[in-house]
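Novice: Here is a sequence with its predicted model. Questions after.
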Amino acid sequence: MITYIYWIFVLALAGGTLYLLGVKLKQWIPAAVVSGVILVVCASFYYFYLQQMFVKRWGGTMSLSVPEGMQHVAATWKDDNMWIENYDPKTNTCYFQEYSRGAMLEGKVVIKNCNPVRR
């Protein structure tokens, strides 16, 4: 829900800027430039900073997919970054991967001869 509130605010801010500068002051080129800058800055801020924080702290929504041929084992948080553990039964290897803000500086741990699902 917090994610929707954020994007409604961003669209209202960009639309309000477009309306005030474009319609009221008849300055369409500056209005389009400023509105575009607002959208790019707010989208970057969300992607690189707010997304995982919203999910962890305020109940936002985030989707991840398990890679083809792997089995999901566990997920945990370290600060504001999510760590996912997946198991590849073909190679008997576990992959513990970090999903950081903006997909930058993500860590990865490979555990060979791993068998998390004992039968």
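Specialist: Structure received. Numbering: from 1, shown residues only.

Novice: all contacts plus neighbour counts: C-alpha atoms, from now on.
Specialist: Noted.

Novice: At which residues are the helices of this protein located?
Specialist: Assigned helices in the chain, in chain order: 2-18, 28-45, 51-58 (criterion: DSSP state H).

Novice: closest to residue 97 out of those?
Specialist: Set against residue 97 and scored by C-alpha to C-alpha, those come closest in helix 51-58, at 15.0 Å.

Novice: quick one: contacts for the residue nearest the centre of the chain?
Specialist: Centroid-nearest residue in the chain, with C-alpha atoms, centre = their mean: residue 51, separated by 4.4 Å. If you count contacts by C-alpha atoms under 8 Å, 6 or more residues apart in numbering, residue 51 has them with 60, 62, 101.

Novice: Structure two is appended below for comparative analysis:
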Amino acid sequence: MVTYLYWFIVLALVCGALFGIGVRLGKWQPAVILAVVIAVVGSAAYYFWLQQIFVKRYGGVMSITIPQGLQHIGATWKGDNLWIEDYNPKTNECIFREYSRGDLLQGRVVLKNCHPLGVSRPTPEAN
């Protein structure tokens, strides 16, 4: 809900700039420039700063796709960054991926010989 409210406010500011400066004062060039600046700054602020804060603290909306061939195990917050744990059954690895603000800095930790789902290693049969 907070995410939708944020975008409503950004849209209202853009429309307000176009209506207030463009229609009322008849100065379309500054109105369009200001509207574009508000839209760009609002989008950048959301994707690089506010998205995860809204989701974690206020119940915002965010979607993440798990890569093909991996099995999702869990997710946790560390600070304002989301860490996702997946399991790759082909390589027997657990992969922790950090989903940071704006997708700029992403940590990755790979655990080798990981058996998170209770899968035991096959034992050689005795003859």
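Specialist: Good, I have the coordinates. Not measured: the values here are computed from a predicted model.

Novice: what's the TM between chain one and chain two?
Specialist: Comparison of the two superposed chains (TM-score structural alignment, normalised by the length of structure 1) gives a TM-score of 0.98, and 119 aligned residues with a C-alpha RMSD of 0.7 Å.

Novice: Can you tell me which of the contacts of residue 51 of structure 1 are classed as buried?
Specialist: 60, 101 (16 or more other C-alpha atoms under 10 Å).

Novice: Can I get the contacts of residue 51 of structure 1 in TSV including distance to residue 28 of structure 1?
Specialist: Shown next, in TSV, are the contacts of residue 51 of structure 1 (distance: C-alpha to C-alpha, whole Å):
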residue	distance to residue 28 of structure 1
60	35
62	36
101	35
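
Novice: of the contacts of residue 51 of structure 1, closest to residue 90 of structure 1?
Specialist: residue 62 (28.4 Å).

Novice: Apart from its neighbours in sequence, what residue is nearest that closest one?
Specialist: Nearest residue to residue 62 of structure 1, sequence neighbours excluded (C-alpha to C-alpha, 6 or more residues apart in numbering): residue 55, at 6.7 Å.

Novice: right, and the one you found touches residue 61 too?
Specialist: Yes: with contacts counted by C-alpha atoms under 8 Å, residue 55 of structure 1 reaches residue 61, the gap being 5.6 Å.
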